[in-house]
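Visitor: mind looking at a prediction? Sequence and model below.
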Amino acid sequence: MNTATLTRAAVLTVGISLTGTALGLGRDLLLARYFGAGGGTDAFLVAWTVPETAYVLVVEGAMSLLMIPLFSAALAHDGDARTVVATTLPRITFVLVTVCAMALAAAPLLVRVLAPGLATHDVAVTCTRWTALTVLTFGLAGYLSAALRAHQVFGAPAALTLVYNLGIVGSMVLLHHRAGVVGAAAGVALGGLFMVLVQVPSYLRRVGLPRFWRLGGSALTVGAVLPVIAYTLARQGQVFVERFVGSGLPPGTISHLNYAQKIDQIPMLIALLICAVTFPALARDVAAGEVDQARRRVESDLRTVTALILVSVAFLIAYAPQVIAVLLQHGQFTAADTAATATVTRVYALGVLGHAFVGVLARPFYTGGQRTWYPVAAMAAGLGLTAVLAAAGAPALGAPAIAAANGVGITVTALLLLIGVHRRVLPISVHAIAGTAGRLVLAAAAACAAGLLAARLTTGLPSLVQALAGGLVVLAVFAVAARLAGFHEWRLRDAG
């Protein structure tokens, strides 16, 4: 993929995905407006653990990390990926249907395991039965997305979050009076169906169905699949820890954690969209033996992500109360909820760079179809640390302790993956990456300090005005400080 094509693909993906992200933000605003931060919302969020896990596992995780390299290799060899479809799609569909049925049957057990202290257990079970349907629809959507991205088709896959959130928002608007939070759960199921349907026309046009289906001979073996599944489940394990520990704290704690996390994830999702576009190219570079080109791609992704994340972190730390007030303090979401969520948002922000690095650094381990357990071990180490710190700190410090544990654990995982990529996969320069990150951290600290000062000077103005003015201050100071620190790469990327 040449520079112009990569740039167009990135712009298209970012544009459509930003629309979906904005709609997702609207979804969270409606959730806060209609249901606030109480037991009902906690029940829905526990049920939402199923689609959250399914999305990470089969859309961002297994389907992306396993299927894109398979499709890319098939296209590189004979220009036709339908042989891969013939051998993999029947197996994958059977597994998805089976797991979906098991999740539906085990809904009461899932709720009991995920949130043993939850007061609204029955509501959570009902919501979980709706959300469990996404195991099937997300899996099929992830498969179609991987096939299209390998064919350099990015528009339909980029629309996944848009149509998913459209289903949830529409259902909440229509059903919140009649069905309460169960209406939101039904919207999750509807949004999952939309994710499949939006990709079918592009898939049939660009990939197509095979003439003959085959039940054997697939490169998608248990040995190749298990490490990816284990990694993605461990990656999602931090959410399990938060819901489990948070269920024993006062009602609303899980909601405060969720809202804060969603706000902090916005810059990370935007930054990682670029990596989603470059992953098929990275897989082809590795398949072709272009190690140096692959190394440059990964290093460029890390530099781009670091800059985008740190300027956002500086803003969120300085203006979390104003951002939360503007976005969420409506309807049932009170000023007390704003204060609690803002505190958690600031703590969460400290770990966002670690999350983004993990998203970038996991991909190189699977570009060549390697059967490696190293990412699993790195993720397990960070997850174990998160669980210990959260369990120890939550009784005294509440939700902020859980958020801090999340940040420490994921940062440890990111460092382990960085070292692992350098030693096991690609000869990336750890020293150069650390130097860039260090300079940008200093720039972010200066920008955050300027933002905090500006916030004090504008006290008394509406929260929206403060946030907008503060955003300009933080961005300007960060840009100047980053340039003075020697960071000059304010371009989309070097496609090479």
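Guide: Here it is on my side, so go on.
Visitor: please make it C-alpha for all contacts and neighbour counts, starting now.
Guide: Will do.
Visitor: T19 and E242, how far apart?
Guide: Distance, T19 to E242, using C-alpha to C-alpha, to the nearest Å: 28 Å.
Visitor: I misspoke; the intended subject was T411.
Guide: 16 Å.
Visitor: between these two, which one's more packed in?
Guide: E242 (26 against 22; other C-alpha atoms under 10 Å).
Visitor: skipping its backbone neighbours, what lies nearest the more buried one in space?
Guide: Distances taken as C-alpha to C-alpha, 6 or more residues apart in numbering put I402 closest to E242, at 6.4 Å, once the chain neighbours are dropped.
Visitor: P210 now?
Guide: Nearest non-adjacent residue to P210, counting by C-alpha to C-alpha, 6+ apart: R82, 5.1 Å away.
Visitor: same question, D264
Guide: Spatial nearest neighbour of D264, excluding adjacent residues (C-alpha to C-alpha, 6+ apart): A349 at 5.9 Å.
Visitor: check it against this one:
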Amino acid sequence: MSLLRSSLLVGLGTVASRVLGFARDILFAQVLGAGPVADAFLAAFRLPNLVRRVVAEGGLNPALVPVLGRLEPAEAARVAGDVTTILALLLLGLVALVEVAAGPIALLLAPGLGTEETLGLVALYTRLAFPAVFGVTLASVGAAFLNMHRRYGVATLAPLVVNGGLILTLLGLGRLSLAPEREAAWLALASSAAGLLQLAIIAAALLRGPDRPVRLRRPTLSPALKTLLRAGLPALFASGAVQLFVLAGTQIASFWPSGVSWLYYAERVMQLPLGLIAALAGSVLLPELAARHRHAGVEALVAAQNRALALALLLALPAAAALAILAEPIAAVLFRRGAFAAEDVNGTALVLAGLSAGLPFATLGKVLSQTLFARGALRGTLFAALAGLAATAGAGAALGFLLGMGGIALGISLGCLVHAGALIVLLRRAGLWRLGRDFAGQVLRIALATGAMSLGLGGGLAFLPQPGALGLAALCGGGLAAYAAAAWLFGAVTPEDLALATKKP
């Protein structure tokens, strides 16, 4: 399967997941709004959702792919089985710990929610939702094994079960007349059930056919398994850097009324382009870079990295500009209904505009980290993630005090900038940062195309200052068409890009 077909399959699955996620969040806003119950539920939902996003976007792949890729298929299947068994036991222990310590965890997740009653709801929803981590994490590890065998179909589509299950639950709750506290409890329970169903689907795919990626047995502490166990936690932490920045921002936002909800809804919109790039990087780009590192040398690795950076910016720069320009109509069209008031639209739009500034840097971080992952340099990526987290916490608190929720969003964007900068420093030290004139020229052409699109969107918004759903769709479609035309005219996309994408790995 060519890199283009693999990327399209993973990309379409990711887009479908994000579309379902948007539908889910629209229903969240309609049912729960942005009040205390919504803040409590979304604060509790943040932790299992963070794990789900990180592992679904290939968060464990940096630990799995380089090690298992060096083994013979039979030995790789046995080590994969050992990893699965040990990870299942560790996850069971983690879930049990969270169930017991949900109260202190609630205070840690949202220290600013204040009242004992609200923090009690956070603890309750955490207990109900956290078992999803067991199912989703094991399912994502199984999906990584399937991806290594280039069996992308089930691995890509299985995550749709989680959002699909929550949507069905929300539609069912809409027919009942329950208190918001009970509605949120049912949603938390449904997320756990959907995570276990996702695991069942992946397990069935792993056990089907003679070429099984996983062979279960009594675990043997082999050198390969030791390497994977040492690398797993740093890989998760480094892969989930942006999610951790948002978690830090959520803790700060909990001191603002409805702040947790506004940040959640805005970040969900930003995750559409970022999640697509992250899924492609973890599922398709990382195995490609790992293969080039093993067989083709440094020059081929750097060339692949630069091409991936250019293609990522081709998506991220216009997406960031469009989100900043259309922040208010996006928030209004997606969420303004039911319990979600006009004040919530303004707050969510303000946060979305602040987050959009960090989208290109978050994208750079996703791509640049894959090169270090391919080399097995997890310690460096862990350092970069910690630097970004510290920057987010410091800048988010300071800017939040000065500018409110918009300042917290800018603090998260600054964390993304620091993270990307730290990765560049690490790559320079390793001799893996050489951009060249061709890359700089392509980025300039992408920026020019983005500027042309922005002018068109600004003019369209002046003509339709308060667009409805159809008006917003027309603005987005027109902006996409304008960007595509400008990218072609300025030469932002070259025939070499398409040739590389369709080349067999």
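Guide: Arrived safely. Remember, it's a predicted structure, so these values are computed and weren't measured experimentally.
Visitor: for burial, what's the neighbour tally of the residue nearest to E242 of structure 1?
Guide: Neighbour count of I402 of structure 1, defined by other C-alpha under 10 Å: 30.
Visitor: quick one, what contacts it?
Guide: Neighbouring residues of I402 of structure 1 by C-alpha atoms under 8 Å, 6 or more residues apart in numbering: E242, V245, G246, T386, L389, A390, A391, G393, A394.
Visitor: so how far is L461 of structure 2 from the aligned partner of the third one in structure 2?
Guide: This points to G246 of structure 1. Alignment note (TM-score structural alignment): G246 of structure 1 maps to A253 of structure 2. A253 of structure 2 sits at a distance of 30 Å from L461 of structure 2 (criterion: C-alpha to C-alpha).
Visitor: between these two, tell me which one has more neighbours.
Guide: Counted by other C-alpha under 10 Å, A253 of structure 2 and L461 do not tie: A253 has more neighbours, with 28 against 18.
Visitor: how near is the nearest residue to the more buried one once chain neighbours are set aside to D25 of structure 2?
Guide: Excluding its sequence neighbours, the residue lying closest to A253 of structure 2 (C-alpha to C-alpha, 6+ apart) is G259, at 4.9 Å. Counting by C-alpha to C-alpha, the gap between G259 of structure 2 and D25 of structure 2 amounts to 16 Å.
Visitor: same check, this time on L403 of structure 2
Guide: Applying C-alpha to C-alpha, the value for L403 of structure 2 to D25 of structure 2 is 26 Å.
Visitor: more neighbours, those two?
Guide: Neighbours were counted for L403 of structure 2 and for D25 using other C-alpha under 10 Å; D25 has more, 23 against 13.
Visitor: identify the residue of structure 1 aligned to that one.
Guide: Under TM-score structural alignment, D25 of structure 2 pairs with D28 in structure 1.
Visitor: what does A310 of structure 2 give?
Guide: Per TM-score structural alignment, A310 of structure 2 is aligned with R303.
Visitor: elements contacting the helix or strand hosting its match?
Guide: Assigned by DSSP states H and E, R303 of structure 1 falls within helix 291-328. Helix 291-328 of structure 1 sits against helix 3-35, helix 253-287, helix 335-349, helix 352-361, helix 430-457, helix 463-484, with contacts defined as 3 or more C-alpha pairs under 8 Å, 6 or more residues apart in numbering; DSSP states H and E.
Visitor: got those as JSON lines, with distance to G223 of structure 1 columns?
Guide: Below are those laid out as JSON lines (distance: least, C-alpha to C-alpha, whole Å):
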{"stretch": "helix 3-35", "distance to G223 of structure 1": "32"}
{"stretch": "helix 253-287", "distance to G223 of structure 1": "19"}
{"stretch": "helix 335-349", "distance to G223 of structure 1": "35"}
{"stretch": "helix 352-361", "distance to G223 of structure 1": "21"}
{"stretch": "helix 430-457", "distance to G223 of structure 1": "30"}
{"stretch": "helix 463-484", "distance to G223 of structure 1": "45"}
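Visitor: nearest to G496 of structure 1, out of those?
Guide: Distance to G496 of structure 1, taken as C-alpha to C-alpha, is lowest for helix 3-35 among these, at 6.7 Å.
Visitor: which helix or strand lies directly C-terminal to that closest one?
Guide: helix 39-54.
Visitor: so where in structure 2 does that following helix end up aligned?
Guide: Aligned by TM-score structural alignment, helix 39-54 of structure 1 falls on residues 36-51 of structure 2.
Visitor: return the mean post-superposition distance for that stretch against structure 1.
Guide: In the superposition against structure 1, stretch 36-51 of structure 2 averages 1.3 Å from its aligned positions (mean C-alpha distance after the TM-score superposition for structure 1).
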